[in-house]
Each structure stands twice: as C-alpha cells, then as structure tokens.
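Trainee: What follows is a protein structure lacking sequence information:
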C-alpha cells in the first residue's frame, strides 16, 4: 500500500534563516495574511471527514483514542477488548523525538490546505501565495506567555481577510474542535461533549469552557513554568534527565521536558480533553503546545551539541515496538513514515531543516559553528527566561565585578515584557556569584488514582476552600500526573500502570521564598527552618476533586537545594550537586521517607 510520507512543509523563506520560522502565537495573530490562511486551513482540516487519513480527527487520534491503525502502522493483537495497542511513548526516551515528526505531519497538512486556499484569493495573488509558502505551525511560548492570546482561548469568532478581499468574522477553529460525530470509543465524560473543552463547567452535555477559570489557572502558573524551563535548559546535560518524567535519570534536580509538558497539559485542560493523553490531541491548542515543546528541544540541543537520544526501556512497547525492547536512536517512530518503506528515526531528527522549519532564535546564526550557536542561544535563554535568577546575581555582585548579566533581567521577547523581574533580589554567596536554587522534588505512582491529578505546593497558610488554592498568595506551583483514562486500551499505559510507574517533577521555590519569607538569604541555615515550618502540599484530581493524602501512599515530597555559580563572563550559571534536606518534610503524610 502507498503511505503518506512525512516531509514537513517546504518552500517559503524567512530572512536570515535557512527555512521559514515557526512563529510565537502572540506575534503570529498580528500577521494578517498568515493568520487568515491558518484559520481557514485549520477549519478545512477540522471539517474533513473524520475517516480521512489527514483529517484533524485522524491526526489528533494518533496520540490516543480511538486506538485505530493510522496509515498501515502496527499489527493486530486482541488485548482486553481491543485489537490495537496504540502508539503511546510517554515516559520513555522517545518522548521528544516521537513528537517532532508528529507536529511536522500536522504542519505539512496545514501547509497544503493553506497553499490551496491562497490560490482562491481574487486579488494580490502573489502576496497570498507567498504567505502560504512561508506559513508554518505557530508555537505558544508558555514560559513567557502562560496565557495565550484571545484568538486562542477566548474568541469564538475571529476576524480575517477572506478570499474576496473583505474582512469578515468566521468561526474560530482554535477555540474548540467540533466532533462529527463523537467517536464511540470515547469514555465518559468525553462521550457527552460535542466539542473539546477547557476547564469544563460540568460532566454533562451542557458543559461549556470556563474561560475565566482557565485564564486564572494559567496566570498562576507563570512563575513555575518560567523557573522550571530556565532550570531545565541551564542545568540538564544528559538525554535521560532531559527527555522524560521517569525518575531514573542520573540525579537531576529539575523537571524534565516531559514533566513540564505534563503540567501545562493539566493546567490547560482542567478536566477537559487536554488533561487526558487519550483525547488531548483533539484540542487544537495541542499543536501550539507541542510546537513549543519541540522548540525547547531545539534550544536545549543547541546548548548541548552532540547530545541526543540514548537507549532506554520501551515500557512494554507499542504496536510497533516489541515487548521488553530497548528503545533508542534507531527505534522506528511509528506511525510516521519517512519513506514508503521506513519510519522516521530519532537519529534523523537532530535538526529541523529536513522537516522544513526553524525557530526565530536561530535566525542569523551560522549553524555549522556549534560553539557560536551555543553562545548565542545561551544569551537568548537568559534574556527570555532568566530574569529573576540573573537579577539576583546582578544585585548581589560587587559593582566592580563582571560576574553577572545585569541586562538579562530587563530584556525579553518582543511579544511580551517577560517573566516577573521586579521581585526583591536576595544577596547570596561570599562574592555575590552564587546562590541556592531550592526546589521540592515530587515522586508519585503515575496511575495511582486512575486518571490525571496534580500535587500542589504551598508556602504558608492554605485556604480552606479548595477553589481558592490556585489563587492563594501561598500557592507556589504544581506537579501534574498526565494519565491516560483509557489505559486498558493502551499497551504502554497498561504495563506502566501494572508496574507502578513513578513520575517525577520539581517545583522551584526561590521566587516564592523571595516573595513571601522576608528572610534576606537563600543559605540553608536560614531557609531550612522556614521551609520546615511553612511548606505543605495538597492533591486534586483533574476534575478538581480533592484527594486525601492517605489515598496516595506512594507520594514523596522532599526538598533539595542546588548551588548555582555564575563564573566571570558567563551567561548561564553552573549547577552543583543537589543537596537533599529530608528533615524538612519527614514525618508527614507524603513527606520524605527518612530523615
């Protein structure tokens, strides 16, 4: 049979780049031509028959339900009422690389629709055809803009330029996907919802997206996301620690790319489809989110040239990965065909040029010079995400010392003023060149509650009303368990559940300590008693139901501190080995096992 070969989108140009840029969504919505074509192309994909191979439904369904074969990939096996096993690779070394051709598939089909639509414009043909050629799937940089623009989460209609040249309002395909029909494989509550929802108001057919709750939740997540990304990009240098949320990664003290990805899924979904990997791919924001996950892969790779996919356990396998196999750079990334006879491999995804796109951070860089690229990207990372930390270094450094990057805390991406850099810096270190990065490490069995849930971290009093938890000044951050509610239909998920797979994440505490404590220092002798007195945690399900800590016996919250040192002339800090302070949480339900 003939397969749909994933080449990515090709053609077009961006000044200073080898391939057209994927653009940040806040910038993208301001570009009339590209946004107009994007909205129409996404609408066309969404209105295609759900049985069509390249319909939005079929592409979204690759990620989970309805667990049917896509483009001839996978073999039959009757297991627990289903003859298919799914393509799920969450929790394995393949998480970042599997999603790269996945987003490229979406982008390729989107690009094809946009090119066809551009040909229907009655005026300025060249202008619209160029816009279509340049069009790539935009990304949402949640590490700077935790709340997407209204065109993504608020507006049910958007105004675009139509093929006849008029400006007109059309239904916004980014707001929700409309099922036509709801697939019979969907479990409750998804079987009752005609559209995708974010923070649904109920489990019934009358449920709506609660935009205000969604916005409030995302706003409270900003500091945690920014701190986590900065720590990931600057402190992690091995593939196991970077790639996935399993704890056996060599002892890193920050969340992996997958763990950060998980809690963004949870905060967007709030009990809707994005909270659940079995149906998350149907929400149009999924591809904005994963384009940024892919961008983070590119940024991290630039900072760690030559480091890529390593071998690791397959977690029982998928339709195309054998039982008990070891996965690695040569494992086929099914169902994504690279040719008529072979799938993409992780070893083929080390750069984006073969798939026809790049990101703005790489414009103007000589990509044949890894050292120069690393230096340039390091400066960019500091400008975008290093505000509070670089600000603290700058404030603590002697005026005559060239130890810090005082400008870094004031610079940000053009589309956003950047993370909060007005927090009072805390003087640290004997020469003003080091500080401690405090964090709460959270480990918990992923499938213990049978669905997605969150562990919330607080410093100070916790409101009695759970509805106020995320809005409370004492709220610090969250670790999300991104759990398939249809795990019995996914071979990988079934095995992980049976084996008691543990997920790991970190909530960074320095920003909250600075804001709440009044201590004036991050030194362990000062911070340890404060955290022992003020640190606490709670658990909530995706549907916001509170969970008794006794019902999650696997939970372990333990505090660690990592000394960061900014060397003379350096842009990014060096990270020491994490020091664990078990006594801070020992003796409490869900605390450290031993002191």
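Mentor: Nice, thanks for sending it over. Every value quoted in this text rests on a predicted model; they were computed, and no experiment measured them. Numbers count the residues shown, from 1 in each chain.

Trainee: Every contact and neighbour count from this point should use C-alpha atoms.
Mentor: Noted.

Trainee: what does stretch 213-227 contact?
Mentor: Here stretch 213-227 makes contact (CA atoms under 8 Å, 6 or more residues apart in numbering) with 142-147, 198-199, 260, 267-268, 270, 385-386, 419-420, 470-471, 476-478, 507-508, 511.

Trainee: Included below, for side-by-side comparison, is a second structure:
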C-alpha cells in the first residue's frame, strides 16, 4: 500500500482551506529562505531544472521582477553544478521519468520542511488537474493571494505570472489544451523512419531541450507552461521558459499532474519502452547521469527503470483515472464511420498504433520569417506519394487502415518562448503549438546545436475530407501559421521548412 497520497489541489476550492496547499506554501517559504548553493534550497532545485544565473538581462535570474526575489549567489562549485544543474529532459523519451525522479526528490525536502514546521508526516505534493472540469482550468486561488491566512507573505504568489492574455488572469484554454494524448498507444516511434515521437517522446540521449516533443509533452505540458506564464510587454512569465519555470511554485503541481497522466496512461494497459537504452537512462550510452540530492544528504543516481511504475514507488494519486479499453479504438472508429466503413468487427488490436514507416509527400521551398500577422507556406505535393495516399483511402477497411498524414513545422528558431502558434491547412484549423523551450533550442552552443524545435501535427482529417469530397487530386496545400500574441521586433522567429508526410499503418 502506498505511503503517500498526492491529492487534488482544487480540494476545498483550491484555497488555503486545503491544508495540502497551506503546508506547501509554508514549506516553499522554508526552502526559499536557504542559500542558492544549499542543495535543499528552492533555488538550487530550480537550477537543477534550468538556470540563467549568469545572464545580465531578462530572463537572467537577477533581473526577474519579484516576488520572489531570486538570488544569483553564492553559486556552488563547478563540479556541483556539473553534477546537478541544468538536467531537465525535454524533447526526449526521458521526459516523464526524469521529471518523476525530480518531483520525488523535491517532495522529500518539502515534506521534511512541513514536518519541521509542525505539519503532518504524510504530507504529499498536490496536483493541478486543469483538465478536470468544474472550473479547475483556473489556477487554484491559493496561488493568487499575496498573503497567507496569518498575514505573512505568500510564497506561492509570483509577480511574473501573466496568463494567456497577459492580464494576470491565470487559466488555461480548453481547447487547444486537451488530454487527447491519453488515447495514444505508442510510447515512442518503433523505428528511425517514423515521423512521430509517440506519447513519451523520441529516442534520445541526455536531452536538455531541442528537436521534437512527445505528445504528452506537446499537449498539455508545453501549452500549459506558456499559457500560465504568458507575457506582458517585454517580460514573460516564469512558467514560459525552462530556465526560469521551476522558480514558480505552480510548476511542481503542473508536473505532478503530468506524472499522474503518465500513471493513468500506464493503467490503461499502455506499455513503457523495454529498450535497455531507455531503462538504463542516458548512461547506457555513456552520457550524463540523472542525479538528485536527497533529504538524507545522499545523492540518488536513478534510471527510468526505477521509476517506470507507481507500484515501485511510495506514492499514488487521488482519483487516478483508469479509462475503459474501448476508448483506445475510439479515434479509429470515428475515422472509419466518417469514411463510410463498417466498424462492427473492429478490435482493440486493429486500433493500436503500429508506428510504421513514413514518406515525404511535399514541402515548401524556403525558410519563413514569422511576424505578428502570421505567415503562409505553399506546400508543393509530389504525385507518386499522393497517389499512394489516395489508394490507401480507396482500399480502406478494418483490416487495411489508410495512411495517417502529418504536418511538420521544422527547425523553428527564436529568442522567446512565451507564445503559441495557431496552425491551419487550406483555411481549416488544425491545432496550436507552444514555443516553450524555443530560446534554449535555438542557441548554437545548445545540446542540439541550435536546430530549434520541430512540431508534428496530425492532419489526417484534412486528407480524409479531401478524399470524401473527391478533391485529393491537388498540387499543393496552403499552411497558415499565426501567433496568438504579437511578436515584438526584438523577438525574431523563423521557420526552416513546412513539410507533409504520409505514414503507412500496419495491416
């Protein structure tokens, strides 16, 4: 039986009547009172996720408008920094296991602070289920109060937190934020030719950002970060950028929810990788270890295999959803019904995503410069691959699943993360993408050499509609990309290429 229960932050209306939040605030205050080089301090743990301590202009830590007042000294030794700091795994199949270990370590330090302050010895980190209905899309009110019930300053209150409209009204928009990733059946692509990273992210070594996010990371993770952080004038919120995000106390409740979603996805019967390179972590290929300073003064060098199931750990979640298996076939059932195909004998196995090989259908001709009014890309289509798509749709049946079609927005680069882009194809809205992590991914000295971010969107519906309307005999598609918020002249954003792929499904 689990020792600790992580409860919903919206219990008791998300106010300080929720004792989990009141003790969280007090514990955060205790950790914030410690020095930057103290391995149990709030600031040290934030730097473990990412840091901009040496930068002299915003978002350099010393320039962040408080509260909180963020220290930039004393810094630990270079060896300690190299061991612990700048570890967060993004655009990687290590995204969820690394963040799970990170939460476990911080939770231990917070729990000790709670106990030292006279709180319960079974306190656990709450989660913010913004997809839970009944108004939970709003940030819990305990995070918006400047003072605790006793009149002391509230450590959960953050100045640089602006929301999706930049007006300090903090909530997330549903849609485009959703839990659709929970219907995925594939953790990561089955081979190097797949166009998609699956639920958990693409195969990688140690990855501190750059390239392609997994579906859970893309939505809701990245979108929630940017919408909560937001921007106002030339300042963006802490949650909007990985190098400052973990300074905001709502960060950890957001990640507890992402961790809960992974646990629920596993409870549906979906499997994590069995590849030794995932189970053993990046050290399997000689890369950097995952290291956490623990509450007893030891260092925990952990691997994904140690944290890949809640059954191996000492906590669980209130209201852990275990949706019924038929939901796995839901998307394919809807697609076949739309295409006029009988689904009476459709099985769960047929609905499983096989992650088969992909082929380029077409791409635009040159890089694009994104401005506030958006940009349009004319994507030229190749005849033979398009013919293959048409044939797969014409012969579609429950034993012959037609091709999936994906739009790739490749090598997006820029110097600000606090924005989302709306994407449409032939004037049909497809989805939003979040620029969370863009700044780091664009740095030439970064982990992926400044190649930026790449976004992969499912546009199968667009091609199904063209097929139904007998309009798939086309030469090009118009892809429009429009930012949700204005792009200042100082925030240059470019797009390397817009391309379209077909992905063959196993029969």
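Mentor: Here it is on my side, so go on. Because the structure is a prediction, the values reported are computed rather than measured.

Trainee: filter the contacts of stretch 213-227 of structure 1 to the buried ones?
Mentor: Neighbour counting over those (16 or more other CA atoms under 10 Å) leaves 142-147, 198-199, 260, 267-268, 270, 385-386, 419-420, 470, 476-478, 507-508, 511 as the buried ones.

Trainee: Keep only those of the residues you listed that are in helices.
Mentor: 260, 267, 268, 385, 511 (DSSP state H).

Trainee: just to revisit the earlier point, out of the contacts of stretch 213-227 of structure 1, list just those in strands.
Mentor: 476, 477, 478, 507, 508 (DSSP state E).

Trainee: Would you point out the most distant pair within the residues you listed?
Mentor: Spatial extent of those (CA to CA) is set by the pair 478 and 508 at 9.6 Å.

Trainee: Return the member of the ones in helices among the buried ones among the contacts of stretch 213-227 of structure 1 nearest to residue 230 of structure 1.
Mentor: Of all these, residue 230 of structure 1 sits closest to residue 385, with 5.6 Å by CA to CA.

Trainee: what's the longest strand in structure 1?
Mentor: strand 434-445.

Trainee: That one vs structure 2, mean deviation?
Mentor: For strand 434-445 of structure 1, the mean deviation from structure 2 after alignment is 5.7 Å (mean CA distance after the TM-score superposition for structure 1).

Trainee: Now do the contacts for the aligned residue in structure 1 for residue 23 of structure 2.
Mentor: Superposed on structure 1 with TM-score structural alignment, residue 23 of structure 2 falls opposite residue 37. Residue 37 of structure 1 is in contact with 114, 117, 118, 132, counting by CA under 8 Å, 6+ apart.

Trainee: Tell me, of those residues, which are also contacts in structure 2.
Mentor: Mapping the contacts of residue 37 of structure 1 onto structure 2 (both residues aligned by TM-score structural alignment, their matches' CA atoms under 8 Å) leaves residue 114 still in contact.

Trainee: Please report which of the contacts of residue 37 of structure 1 has the highest neighbour count.
Mentor: For the contacts of residue 37 of structure 1, the largest number of neighbours (other CA atoms under 10 Å) sits with residue 132, at 29 neighbours.

Trainee: Helix or strand next in line after the helix or strand containing that residue, which one?
Mentor: Using DSSP states H and E, residue 132 of structure 1 sits within helix 125-134. Toward the C-terminal end, the helix or strand that comes next after helix 125-134 of structure 1 (DSSP H and E) is helix 150-153.

Trainee: Which residues belonging to that following helix are considered buried?
Mentor: Neighbour counts over helix 150-153 of structure 1 (16+ other CA under 10 Å) mark 151, 152, 153 as buried.
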